[in-house]
Structures are given as C-alpha cells and as structure tokens.
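Engineer: have a look at this prediction, sequence included:
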Amino acid sequence: MENSNSKNSLIRDIKFRHLMMIAFGGAIGTGLFVGTGGNIHQAGPLGTLIAYAVGGIIIYSIMLSLGELASYFPNTGSFGDYAYRFIGPATGYVIFWLYWIGWVISAGVEYIAIGFLMQYWFPQIPVYWWVVACASIVFLLNSFSVKIFAEGEFVLSLIKTIAVILFLTIGFIGICYHFYLNGFSGIFENFYFQQGGFFPNGFSAVLGTILVVIFAFSGTEIIGVAVGETKNPREVMPKAIKATLVRLIVFFLGSVFIISVFLPMNDSTITQSPFVSVLERIQLPFLHNGIPYAASIMNFIIITALISTANSGLYGASRMIYGLAEKKMYFSIFSKLNKRGTPIYALYLSMIFSLIALFTTIFAPEVVIEALISVIGFTLIIVWISVSISQYIFRKRYIAQGNSIKDLPYKTPFSPITQIVGILGCSVGAIGAFFDSHQRIGILASIVYIILCYLIYFLTKDKFKHLK
C-alpha cells in the first residue's frame, strides 16, 4: 500500500466525490455516446438492450469482487497487483500490460471520436488536428497533481452526468407524447422487422455486440486504480461502488431504449452520436421539429464527456506503468515521481502510445475504430476475469488463515456465485465476438499480444529482479 507521507509514494488526494465521478467519467464516453448507434445497427434495438443488460450484470459482478479486493488492498497497481499476488507473477505482469494497452487505445479512440464530432461545426478542419488538441488538454490535466486531475474529472463527469439525466427526462416526455400521438404500437415500431423479426441480423449479432457493450461499460473499474490515491480508501471504496453501479446501469439501459424508440436501426451509425440524432428528430409538445440548438448543445456535452474518458484513460494507463516499475517489472525510471507526486515518465510513455490514433485517420476510420474497440473489449474481459479469480483465491486464503469474513472492510455478496457469473459472462462475450468477422481480427491481435507479454516476462524476469 502506498504511504502518503513518503516522498517516493503517490499522494492520497482523491476524495469520495472525486472517486464516484471518476467511475462515471471512465464509463460514460464513446461506448455510450457514439458506439450505441453502431450496436443498434448491428444487433437491432431489442438485441442491443439485451446486450446492455448482460453487460450490466457482468460489470456488476466484477465490481462486487473488485470492491472486496480494493478495500483490503487499496493500491494503484490494482488488477495487476491482485493477479500478481493471487494468480502468479507472470499473469500479474500480463494483466498490468493488458490494462495499459486497453486504456491507451481507448484514449486514442476518444480522440478520434472527438475529431468526428467537431466536424459537425468545422467540417473543413481535418480530424487529426482535433486529435492533437484533445491529447494536449488531457496531458495537461494529468501532468499536474492528482488533485488537479481529480477536480478536472469531477467537473467533466458532472457535466455529462447532468446531460444524461436531461436526455432521459426529455426522452421520457417524448415517449409519453409519442404514445399520445401514435399509441402503444408506435413506441415499439422500430423494434420489429418484417425480415428477421426482433433480431434482423440473427441472435449471433447480439452475442457479438456484448464485447462492444463491455467496452461501453469499461472505465467503471478504474476506481480500483484511483483508490490507491484516495483518502480513507477502506471507507470510501464500498460507498463509491454502491453509489455508481445501479445509476450507471439505469443510465445505459434508459438511454438505449430512448434511442431505439426514436432512431430507426438503419439510421444508426458509429460515426455520428445517436444522442444528437434523437434530439434532432424527437417530437415534444409544442416542439414538433425537435429541440432548437439541442443537437449543438449535446454535441458539445458529448465532446466534454469524451475528454473526460480520455482523461481517466491516460491516468489509468500511467498508473499501470508506475505499478510495473514499482514492482521492479519494468525500468525504474517509470516509478519516479515529479515534485507534485505524478509519475511523469509513465505519463509520457502512455501519452506517446495513445497518439497512435493519429494513424487511423490515414486508413478507413470506421473499420479501424471497430477493430480497436474489439481489442479494448477483449483485453478488458481478461482483466475482469482476473479480478474474479483473484478475489476467489484471496477469500479462500483469508479464511484458511483463520480470519473472519466479518472483519473485511467490504464483503462480496453471494461468493462464489458472483465470481462464476462474472467469469462466464465475460467468456460468453469473448466467444460471441469471435464469430463476428469485424471483431475477430481485434481478438486475434489481443491473443498475440498476451502471448508476447508472457514471453517477455520470462525473458526479462531475471534482468529486472521482480519483487516477490
């Protein structure tokens, strides 16, 4: 555990309100605001709702397991540290690198999404200029103290949280008015198709969508990293989990339902936010042509949301590199902190790799983004599975040593059923996605990456003299 009084340790300056908003900030981003359109286009409205419900169950079970581990071992290494302790050093090493690559790619995807959204106002300015601008903002927020990062994330997350609440409110009013005008059948006219019924692309498309939905929920777990720089972690971690999980699932399922009601499947794309499309066409009492300027306002809010997610992503990635170096699994320079307590060299490395997003503007952006999202989703699945396994092994060892479950700061309910649900859910998502030709290349690339990480571990473990 990091000691906040040590000059060589991370400073515990994150408060409960920060931690809760960091969980929102990591999750409410491209996956919800942009990726939902692509999910509906692939799986259909009902299929997407099912995929998000399954994704919600999976993330709920993972977070319950994470709560027990992070409350007892509140350190920045988080998932990598837990896998290192309870599964094995080699797997811990791989989990560190998996979570790192997932977040640097995620930050890059956020940059690209912002570039597309900025074209709504400035179609003549190339996407890559906005990528550079966004990356610069995110780097500045992370390069100062963790308190500056946390305050910035709090404000950005609060904006998008309020925006989603307003969207849900407007959508509910719109659905009521739609029911008044067109009756019950009018609300669900986008859900059933003459060819294919409720699942126009087959139920296999729903299974393939689960991996993309996992990407949408990704970021909630980043509080397991942030807890290492949080005041009173054993008290605030359980509170943060309880406060965020149900709200997030309601936000996601509610938003998908509203979008499905007002946006036909064939009008949904991955390059335009369905939130903007809905607000442009929703009918409300006295506002039959949509809400004036709502699309521009929503576009701005979504951009701040994506900056927030990229901000969380760069934070999480830099802390993984720091955790590796701290355990002597990587070059010691990356464990060095600047005078404000930021692992600046780990931040530099993560920033450089997140800028790989610039190269996607040269190729077909839609194809590249889909492949990158599948990489993020698959790597996160492995990380989540490791959390469930680590918690199960920890609980067994804890009891075997004569300790009482009652003494844990936070107890995962329904153990081991909770862990089984998490592992099976993640596995189903990965298998389903493998049969989707668009996502298969990302999964195969991730598997190659995992094999390389294991090989590098065994080749370098004597060089770095890993801590035991």
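Structural biologist: Done, it's in. It should be emphasised that the depicted structure is a prediction, and the values quoted were computed from it without experimental measurement.
Engineer: alpha carbons only for contacts and neighbour counts from here, please
Structural biologist: Fine.
Engineer: so after the lengthiest helix in the chain, what's the next helix or strand?
Structural biologist: Using DSSP state H, we find that the single longest helix of the chain is helix 146-187. The element immediately downstream of helix 146-187 (helix or strand, assigned by DSSP states H and E) is helix 203-217.
Engineer: ok, then the element right after that following helix?
Structural biologist: Going down the chain from helix 203-217, the next helix or strand is helix 223-226, by DSSP H and E.
Engineer: and that following helix, what other elements does it pack with?
Structural biologist: helix 16-27, helix 35-72, helix 78-86, helix 294-326 (3 or more C-alpha pairs under 8 Å, 6 or more residues apart in numbering; DSSP states H and E).
Engineer: and the last one, how far out from the chain middle?
Structural biologist: For helix 294-326, the distance from its own C-alpha centre to the chain's C-alpha centre is 9 Å (C-alpha atoms, centre = their mean, to the nearest Å).
Engineer: for residue 263, find the nearest of the helices and strands packed on helix 223-226.
Structural biologist: Evaluated with C-alpha to C-alpha, the helices and strands packed on helix 223-226 place helix 35-72 nearest to residue 263, the distance being 8.9 Å.
Engineer: try it against this one:
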Amino acid sequence: MSSPVHSNDHDFEIKPSPHLETQISTIKSPTSEENRQQGWFSNFKDGFKPMKLDNVDPNMTELEKANFIAASTPAERAMKPRHLKMIAMGSCIGTGLFIGTGTTLRTGGPAGILIAFFIVGIQVYCVIQALAEIAVAFPTSGSFVQYATRFVSAPFGFATAWIYAINWIIVLPLELVAASLTIQFWNTEINSAAWVVIFYFFIMFIHLFGAKAYGEAEFWFSLIKLVTVIGFIIFGIVIDCGGGPNSDGYLGGKYFHDPGAFANGFKGVCSVLVTASFAMQGTELTGLAAAETANPRKNIPSACKQVLWRIIIFFMVCLTILGLLVPYTDKRLMGSGSADASASPFVISIRNAGVKGLPSVVNVVIMLSVLSVGNTAVFACSRCVASLANQGFAPKIFDYIDQQGRPLGGYFISFLFGLLCFLAAYKDEDTIFTWMMAISGLSTLFTWSSIILVHIRFRHALKYQGRSTDELVYTSQTGLFGSYFALTLCILILIAQFWIALFPIGKSPNPTDFFHAYLTAPVWFFLYIFWVFYKRDFRPWIPLKDLDIDEGRREVSLVLVQQEIEEEKAYLRTKPFYYRIMKFLC
C-alpha cells in the first residue's frame, strides 16, 4: 500500500494514514447491468438514496473522521477539463465587472481602478497557485473549507468556513432579485416577482442533475461572457480611434487628462481594492470542484494557470478600454441598483458611441452573468455546508450526500435561504439586502487568507516532518514566497478597508457606513471566539508535528506519478521554445 519516493538527500516512504489502510469505504450503488434493467426513472429515483460509507472506525477523533469522510466522499467526478477551464476563465466575470466597475470608476478614476485591480490580480494569482498545489495533493470534498480545519485549527476553520458559507447563502437571493431587475431595462410591465420564481426554479432544475449539469451550465454561461468581453475590447478600440456613428474623432487618452486619472487620490485607490476582490470572487471555485474532476493532477493546474490570462485580458485590458471611453464624472455612473444596466460603463460607452441595439445585448449578458453567479452560489454553498456538517460544525443532517454525489443537505439550506428573494416585494428590501451583504462583504479576503495560510502551514509541515516538495505532483509557480506576499496584501487591504470604513469618501465618520463596509470582521471574530469557548479548544494552531499530510491523497503510487511527470518533462524538452512557454502559462 505504501510507495517509496526518492528525494535528493534520503529515501523514505509515504505511508497513508492507518485509517485509510484498514478502513475501506464502499458505496452501495447499482451495477451497470442493474441500471439497464431498472430503467431511467428508477435509476434517477435511486440516485437520491444516501451514500453509505462502511467500516468507519468509531475510534477516530473528530478531525480524523472529518478528513476520512472528505477523502472518501464519492463526488460525482463528472467535471470535464473544459468545464474546469471555463469555470476558471469566466467564474468571476459577472456583475462585479459589468456593473460594479461603474462605482469603482467613479470613486477611483481610470488609473485608480487599474492600479487596484493590478494589485488584487497579483494576489489572486498567488492564491490560486497555492490552492492548486493543495487541491491536487488532497482533492477532497469541501476543499479549502476542509483544509483550514486540518492545517490551521478547528476554531479558525469553523469561523472561515461559516463566513464563506454565509456569503454564498446570501448571494443566491440577491442575484435572483438582481436577475429579475435586469428585465426592467426593457420597461416590461411584468412584476419582478414573477421573474424571481422563474429564475429560482431554473437554477434548482440545473442542480437536480448534479455537478455535471452545473459544469455544463457554467461552461455556456462563461463562454457567452468571454465572447462578450472580447467583442467589447475590439469595439472599444474602434470607438477610441474615432470609428463610432457619433464619433467626435480620435479620443485616445483624453479622459485620463480631463477630468483626470484619479478621482480621489490614494484614498480612491484604497476604496477600489475590496471592490476588486469582490469582482474576482469565484476564482477559488476550481479548488472547491477538486473532488469532482476525474484527473485533478492535470485538470486543476491547467485551469488555475489560466487565471493569469483572465486577469490580463478580461480585467486589465477591459478596464483600460472603459477608462478611455467613459469619464469618471459621468452622472450615469451613479446607478442605484446592483443590476442597473443603465449604470454599467459598458452600456454607457455603447450609448455614447451611438450604436443602437448593443445595449440590449449587453443587458442580456448581464442577466446571464447574474444567473451564473446564482448558479455558482448553490454549488459553493452546498459543498461548504456538507463540509461543515462532516467536521461537526453544523447539524449532522446537512451532510446528507446521495449516491450521485449530490450534497442534498447543502442544497436544502441554499434553496431555503434562496426564498429570501421574495423580499423583493417588501418596501424596505434595499435596507435588508444591504445589511445581508454587509455580513459577507469581506468574506473573499478571509477565504483567500485561509487558503494562503493553509499552503504556508502545509509547506512548513513537510519540512518539519523531514519531507520535501519532491513528493508533490504539482507545486505552486509562485512558491512559498508568493503565499507570504499574498497574505501580506490581504492584511494591507483589510487595513485599508478599515480606514475607508471609518472615514468614508465624502462623508463624516458614522457607524452605519462603518458596519456596512466592515461587519464581516467582527462576525468572523465572534464565530472564532464562540467555537473556542464552546469546545474549550484554545490552541491557535495545530502543532506541525501533528498535521496529517497523507490522508486524502487520491494518487495510489507516487512513484508512478513522478515517472509520468518526468516523461511529460522529457516530451516538453523536445518541443519548440514557444510551445514550452505556452504549456507553462496554460
């Protein structure tokens, strides 16, 4: 069962945890012959029966049991490479880019948003590389939600996982309402509540068919978004060069000089940092889907590498074009709603150019983007809730996973809170939704910080236990230095957001604006302190010697994997230089 791995200095064996040696999980599912005999409907109905894990050792500790269940959960593994790559490329292209850039342009100016998104983009690349290394080594159900408890501490994992879950619980009803409001762009007389119902059941229908349906839906959603962004970049270059119907000639960098490159100086740039983090939320989903892809070693790194292209093309280039076409003083950037397409700088630039019909096309894409985020919210929330229940952080009933790998307990929670979308008919719904968003406003930064901290702890545990990165089938391109750098950026952004929350731009200090911008932090600390005293667990972290760095690895023979990697490297050495560069980046 164990396989020798040779390092440069000494030989040693990687031995899986004794629980994996002795406890073999079996899944009670029909054979292919039985499937043919029972018929489609019977198979579909039986798929909802609970997954069974036999022979789980009752002597395991809570942490060991959680790790064992996460490693043994038979996620459907239906995610194909094209699904993961498109999720990685398009998961964070949504309202944050199409709508949110209106606010960031107004508060930061065209140069301010480029600087802020560039800083966050570097941070995101370091985070996703760290996550790829851990997710390939441990493609467990729950991914980084599980890792925080395993490699840091139970209180830290409890607080971080719940903040992440709450974020996606809240996002679903918000996005359903936002999707219904996009219809108002065409001044339809149909009540928004009717569209809410349609979109609610549409997303529910997708997840009825599990991870494969989610991946397929996200593939097409993301493809449409990518085509739209690329088309807009080409359109923007033409317009900036004076090619539009209402063109006043060559624009060039006019708006960088008048009204200027920065709207509120350094403070304006700081205000954009958290918005940029929110816009790139979803990058970590490739790690959450780790257990649901057939070949994590090849699929996850390839998907994660493409984050670099997304940052360069779909954010930096696109934001540069927007800064060239729309001045930050444009009154229309003051849109009131999160789905107000008329406030989108994309729509404003198209209208300024006098191109008819395109604003409606962009609004359709905005609506699909909002639905895509809602679809993602269910996927992320359900896996997170199941992981919480496995770790003992939530009622046991929510760890119900059926024979098709669908976390039905997580689906129940997600769709139950999704019913909050019907608050859209309430007169004070704006106030309610604003405070709901405040709870999870900084959740992205806390999640990324936990991923980075897990990577740092994992690397130190390897070194402490006399192991090396030679046994890893994929290592982060940014290494340990990149993780320390990204963690430093997370801390600095949290400090900058605290400053902006305490002294908002154009306003006097007030508690309402402060908690709207910074409520996540006290909620996280409350959850952390609660678990510390509830479980009497006062350890800030698990000692390096006690960290389990074996259980949960899917690869059986690391020697064979290393041999395969060497063969791939040898093959690459025979290829031209440009091909090797492409493989390194993609």
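Structural biologist: Happy to help now that I have it. Given the structure is predicted, the values throughout are model-derived calculations rather than measurements.
Engineer: so residue 399 of structure 2 makes contact with residue 382?
Structural biologist: No - the pair residue 399 of structure 2 / residue 382 is not scored as a contact, 9.5 Å apart, by C-alpha atoms under 8 Å.
Engineer: what touches both of the two?
Structural biologist: 407-410 (C-alpha atoms under 8 Å, 6 or more residues apart in numbering).
Engineer: tell me which of the residues you listed is nearest to residue 180 of structure 2?
Structural biologist: residue 410 (24.4 Å).
Engineer: can you find the partner of the closest one in structure 1?
Structural biologist: Aligning on TM-score structural alignment places residue 410 of structure 2 opposite residue 346 in structure 1.
Engineer: contact partners for that match?
Structural biologist: So residue 346 of structure 1 contacts 318-319, 321-322, 334-335 (C-alpha under 8 Å, 6+ apart).
Engineer: closest to residue 359 of structure 1 out of those residues?
Structural biologist: Closest to residue 359 of structure 1, out of all of the contacts of residue 346 of structure 1 and judged by C-alpha to C-alpha, is residue 318, at 21.6 Å.
Engineer: report how many residues lie close to that closest one.
Structural biologist: 26 (other C-alpha atoms under 10 Å).
Engineer: test my guess that it contacts residue 353.
Structural biologist: No - at 11.0 Å, residue 318 of structure 1 does not count as touching residue 353 under the criterion of C-alpha under 8 Å.
Engineer: separation between the equivalent of residue 392 of structure 2 over in structure 1 and residue 226 of structure 1?
Structural biologist: Using TM-score structural alignment, the equivalent of residue 392 of structure 2 in structure 1 is residue 328. To residue 226 of structure 1, residue 328 of structure 1 is 21 Å away according to C-alpha to C-alpha, to the nearest Å.
Engineer: those two: which has the busier surroundings?
Structural biologist: Between residue 328 of structure 1 and residue 226, counted using other C-alpha under 10 Å, the more crowded position is residue 226 (31 against 19).
Engineer: which one in structure 2 is aligned with the more buried one?
Structural biologist: Under the alignment (TM-score structural alignment), residue 226 of structure 1 pairs with residue 289 in structure 2.
Engineer: thinking again about what came up before, what about structure 2, which of the contacts of residue 346 of structure 1 hold up?
Structural biologist: When you map the contacts of residue 346 of structure 1 onto structure 2 and apply both residues aligned by TM-score structural alignment, their matches' C-alpha atoms under 8 Å, the shared contacts are 318-319, 321-322, 334-335.
Engineer: what's the neighbour count on whichever residue in structure 1 pairs up with residue 153 of structure 2?
Structural biologist: Aligning on TM-score structural alignment places residue 153 of structure 2 opposite residue 88 in structure 1. Counted with other C-alpha under 10 Å, the neighbours of residue 88 of structure 1 add up to 13.
Engineer: from the shared contacts of residue 399 and residue 382 of structure 2, pick the one nearest residue 97 of structure 2.
Structural biologist: residue 410 (28.4 Å).
Engineer: what's the average distance of the helix or strand harbouring the closest one to structure 1?
Structural biologist: Using DSSP H and E, residue 410 of structure 2 sits within helix 408-418. Aligned to structure 1 and superposed, helix 408-418 of structure 2 gives a mean residue distance of 1.7 Å (mean C-alpha distance after the TM-score superposition for structure 1).
Engineer: what's the following helix or strand after that helix?
Structural biologist: helix 429-439.
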